[in-house]
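> just to be clear, the model below is a prediction. Sequence and coordinates:
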Amino acid sequence: MLYDDPRLVALYDVLNPFAPDTAFYLALAESAGHVVDLGCGTGLLAAELAKRGHCVTGIDPSPQMLRVARARAEGDEVTWIEGDTGALPFVGAADLLVMTGHVAQIFLDDAAFLATLKAARRAIRPGGTLAFDSRNPAARAWENWTRERSSKCVKAPDGRTVEVWHERHAEPDPLATGRAAFTTYYRFAPTPEMPEEETLSAASELRFRTRDELARLLAEAGFAQIDWYGDWTRAPVDETSRELIAVAR
């Protein structure tokens, strides 16, 4: 989904704080001069990379997300671009291009994802690296997209308590279709200043690709070497892995 409601954008960092995936990409970038963060969101990773001395370009289609990104302490050290893959030819050669937060799964069509991978290949200098993550379909993450299994309460920046949960749409088994659609609900509890309870919702659909499918697309895009990890500690992929993390050259 495209984050365009300021109330949901304000919750993004609360729901997606600095975590093991952030540390993974920071470590991967240690020797990189220019890093491009495609789908940078609110810029948590991009700003941290800039703080550590990297030249960083952050690209995202949401102006609301970029508003938060620009306001970060290191926001003026990052080149922010409102856009998508079409911006890549104009950012200069990258040592590392990352697509974090399961951004790879928003490309429902293989042709669209392949076009993105090819654009990334052209944007990376010889010897450079592309890295991204995708949920492993074998882990069946969609089975937890019910209110009972996914509900959690967080505190919004304005102090309101918000219950957040997912509900998967009725559809064939995503293992057969490769796709899963769901709606995320945000129930804002009332406060003395805002006495009315309010619930917002946002619908999403994600593509779940196997490692073989991802490898085929990467090879077709021109990547000859791919290192695969099943979690953020760089463990190998096995049948229990929740993630498919690709580091391609």
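Thanks, I have it. Numbering: from 1, shown residues only.
> from here on, just use CA atoms for contacts and neighbour counts.
Fine.
> show me the strands in the chain, by range?
Ranges of strands within the chain are 34-38, 55-60, 78-82, 94-99, 124-135, 152-155, 161-168, 179-188, 198-207, 226-229, 243-248, based on DSSP state E.
> take a look at this one as well, against the first:
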Amino acid sequence: MYSDADAAALYDLLNPWDPVRWPGDAFYAELVMAEDSVLDVGCGTGLMLHWSREHGHAGRLVGLDPDRAALARARRRADVEWIEGSAAGMAWEAQFGLATMTGHAFQFLVDDDDVRASLAAIYAALRVGGRFAFETRHPQARAWEAWNPSNASDVTDTVGRALRVWHKVEAVADDVVTFTGTTADPDGTVLHVDRASLRFLDVVALDRFLAEAGFEIEGRFGDWCRGPVTPTSQEIITIARRR
């Protein structure tokens, strides 16, 4: 059987954190290393905070995630605070200079109420002047159109198992895309299936939610080199500040 713990380990293999190789990782690394207290919302397996501590961050680092298997993997490093839970359930008050949601984690906030509750909690957790940095896939790029079995990847996991991994869209309803992620043997025998829904907010809708929560936009980019959002941008990258 292919367990949730196996899936978490495979995620790390497929999504390594490396600011030298990946501009998105470098973008966040610069922000994190400049702040003395950082909250990573939707931290997953914790690779960003692991890297930050390994590279000299001496302040407070906190990772929050509802996925127990991912968090168990994150807890391999004990000099970071790891909390099991969701953004909307946070109760911190003015404790952090920076909050992040990397890896398109913001898109897992599907319902309006969840977006509002999560943003309110993140706003409250930040000190006055604190910043919230996150990214979402720009809906105009229609990234989900590439999520199909014809784009399967053949990989070898950390214990030497040959695997095939693919995604398949089940439904596109308004701005919400529901899809499955499948891990299988090379012959197609299914080992593990995850199902998720992601919300693709455009700039107007995103800014409406941020303003309602009390944030002001400090920076808005369409790529990891801090270029502007354009008609061909694949990302909406936001740095919002608590007033």
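Thanks, I have it. No experiment lies behind these values; they were computed from the predicted model shown.
> looking at the second structure, which helix is longest?
Criterion DSSP state H: the longest helix present in the second structure is helix 112-125.
> now it: which residue numbers in the first structure?
Counting by TM-score structural alignment, helix 112-125 of the second structure lines up with residues 110-123 of the first structure.
> residues in contact with the matching stretch?
Contact with stretch 110-123 of the first structure is made by 85, 88-89, 91-94, 97, 104, 107, 130, 217-218, 220-223, as judged by CA atoms under 8 Å, 6 or more residues apart in numbering.
> how big is the offset of that stretch relative to the second structure?
Superposing on the second structure and averaging over aligned pairs (mean CA distance after the TM-score superposition for the first structure), stretch 110-123 of the first structure comes out at 0.9 Å.
> now do the buried residues in that stretch.
113-114, 116-123 (16 or more other CA atoms under 10 Å).
> now, which of those residues sits nearest residue 245 of the first structure?
Nearest to residue 245 of the first structure among those is residue 117, at 14.7 Å by CA to CA.
> quick one on the thing from earlier: using CSV, lay out the buried residues of stretch 110-123 of the first structure together with distance to residue 178 of the first structure.
Shown next, in CSV, are those (distance: CA to CA, whole Å):
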residue, distance to residue 178 of the first structure
113, 14
114, 16
116, 19
117, 19
118, 22
119, 24
120, 23
121, 25
122, 28
123, 28
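> quick one: the spatially most central residue of the first structure from residue 44 of the first structure, how far?
By CA atoms, centre = their mean, the first structure has its centre lying nearest to residue 101, at 2.3 Å. According to CA to CA, to the nearest Å, residue 101 of the first structure and residue 44 of the first structure sit 11 Å apart.
> quick one on the thing from earlier: and the buried residues of stretch 110-123 of the first structure, which is closest to residue 161 of the first structure?
residue 113 (37.0 Å).
> quick one on the thing from earlier: OK, contacts around the residue nearest to the centre of the first structure?
residue 133 are the contacts of residue 101 of the first structure under CA under 8 Å, 6+ apart.
> with adjacent residues omitted, what lies nearest to residue 125 of the first structure?
Once flanking residues are discounted, residue 125 of the first structure sits nearest to residue 93: 5.2 Å by CA to CA, 6 or more residues apart in numbering.
> pretty sure residue 20 of the first structure contacts residue 232?
Yes: when contacts are counted by CA atoms under 8 Å, residue 20 of the first structure is listed as touching residue 232 (6.0 Å).
> what do we get in the second structure for the residue nearest to residue 125 of the first structure?
Match for residue 93 of the first structure (TM-score structural alignment): residue 95.
> tell me, how many residues neighbour its match?
Residues contacting residue 95 of the second structure under the criterion other CA atoms under 10 Å number 16.
> how far away is it from residue 158 of the second structure?
Look at residue 95 of the second structure and residue 158 of the second structure: by CA to CA, they are 37 Å apart.
> equivalent analysis for residue 125 of the second structure, please.
Separation of residue 125 of the second structure from residue 158 of the second structure (CA to CA): 37 Å.
> likewise for residue 238 of the second structure?
According to CA to CA, residue 238 of the second structure and residue 158 of the second structure sit 34 Å apart.
> got it, and residue 134 of the second structure?
Distance, residue 134 of the second structure to residue 158 of the second structure, by CA to CA: 29 Å.
> the more surrounded of those two?
The residue with more neighbours, out of residue 134 of the second structure and residue 158, is residue 134; 20 against 12, by other CA under 10 Å.
> that one pairs with which position in the first structure?
Correspondence of residue 134 of the second structure to the first structure, assessed by TM-score structural alignment: residue 132.
> returning to what we had before: which residue of residue 20 and residue 232 of the first structure possesses the greater neighbour count?
residue 232 (17 against 12).
> the more buried one pairs with which position in the second structure?
With TM-score structural alignment as the criterion, residue 232 of the first structure matches residue 224.
> for residue 103 of the second structure, see how far away that match is.
Distance of residue 224 of the second structure to residue 103 of the second structure, computed by CA to CA: 13 Å.
> for residue 88 of the first structure, grab the count of nearby residues.
Residue 88 of the first structure: 22 surrounding residues under other CA under 10 Å.
> for it, which non-adjacent residue is spatially closest?
residue 123 (6.1 Å).
> and for residue 179 of the second structure?
Nearest non-adjacent residue to residue 179 of the second structure, counting by CA to CA, 6+ apart: residue 169, 4.1 Å away.
> and residue 61 of the first structure, how far from residue 42 of the first structure?
Plainly put, residue 61 of the first structure is 11 Å away from residue 42 of the first structure if you go by CA to CA.
> likewise for residue 209 of the first structure?
Using CA to CA, we find residue 209 of the first structure at a distance of 26 Å from residue 42 of the first structure.
> residues in contact with the aligned residue in the second structure for residue 188 of the first structure?
The alignment partner of residue 188 of the first structure in the second structure, by TM-score structural alignment, is residue 185. Going by CA under 8 Å, 6+ apart, residue 185 of the second structure touches 162-164, 191.
> cutoff 6 Å now
163-164 (CA atoms under 6 Å, 6 or more residues apart in numbering).
> what separation is there between it and residue 164 of the second structure?
Where residue 164 of the second structure is concerned, residue 185 of the second structure sits at a distance of 6 Å (CA to CA).
> and residue 78 of the second structure, by the same measure?
From residue 78 of the second structure to residue 164 of the second structure the distance is 33 Å (CA to CA).
> neighbour count: the two, which is higher?
Ranked by neighbour count (other CA under 10 Å), residue 78 of the second structure and residue 164 place residue 164 first, with 21 against 9.
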